[in-house]
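[1] no sequence on hand, only this structure:
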């Protein structure tokens, strides 16, 4: 991301612990991908800030994470 300001979505991802049987961050990506019916690479693009999900997917993610839709990717 150009301005180094992390989105709430990225902050949530970064706060996950780094190690486990299946890495929590990998589990998070898999879960979000399954919920939104997209490829894991797509979720990783959302995390990196190179893409943003559409309104329906944003609402699904916001509900799951308990973060408002307005804050999630800003």
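    Perfect, thanks for sending it. Quick caveat, the model's predicted, so the values are computed rather than measured.
[2] CA atoms for contacts and neighbours, from now on please.
    Noted.
[3] now the helices for the chain?
    All helices of the chain, identified by DSSP state H, fall at 8-14, 24-36, 40-48, 55-65, 69-72.
[4] okay, the ones you listed in TSV with mean neighbour count next?
    Formatted as TSV, the helices of the chain follow (neighbours: other Cα atoms under 10 Å):
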stretch	mean neighbour count
helix 8-14	16
helix 24-36	17
helix 40-48	17
helix 55-65	15
helix 69-72	14
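[5] in addition, the following structure is provided for comparison:
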């Protein structure tokens, strides 16, 4: 299970690196700081949501109940 957290985090880091180069090649120099902040914040929020949802599945609050044959 620890590998999933590692690979998921690696994916989001790679996504941020890709956005970094995308911003540097697309936007003008005056707009880059804001765009870097926006992309970094959005990637961090997506990673945080993914991590919380992934960890919530480890210890669910409501345990699923299997119904028997009826």
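    Okay, I see it. On a predicted model such as this, the values are computed, not experimentally measured, just so you know.
[6] can you pull the TM-score for these?
    Once superposed, chain against chain, the TM-score is 0.27 (TM-score structural alignment, normalised by the length of structure 2); 37 aligned residues with a Cα RMSD of 3.6 Å.
[7] look up how far residue 35 of structure 2 lies from the spatially most central residue of structure 2.
    By Cα atoms, centre = their mean, structure 2 has its centre lying nearest to residue 47, at 2.1 Å. Distance from residue 47 of structure 2 to residue 35 of structure 2, counting by Cα to Cα, to the nearest Å: 18 Å.
[8] circling back: the residue nearest to the centre of structure 2: which element?
    helix 32-56 (DSSP states H and E).
[9] how far does that helix sit from the chain's center?
    Distance of helix 32-56 of structure 2 from the chain centroid (Cα atoms, centre = their mean, to the nearest Å) equals 6 Å.
[10] so what touches that helix?
    By Cα atoms under 8 Å, 6 or more residues apart in numbering, the list of residues contacting helix 32-56 of structure 2 from outside reads 5, 9, 12, 15, 16, 19, 20, 23, 24.
[11] try 7 Å this time
    Identification of contacts with helix 32-56 of structure 2 by Cα atoms under 7 Å, 6 or more residues apart in numbering yields 12, 16, 19, 20, 23, 24.
[12] buried ones only from these, please, as a PyMOL command.
    In PyMOL syntax, the buried subset of the contacts of helix 32-56 of structure 2 is picked out as below (16 or more other Cα atoms under 10 Å):
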select buried, resi 12+16+19+20+23
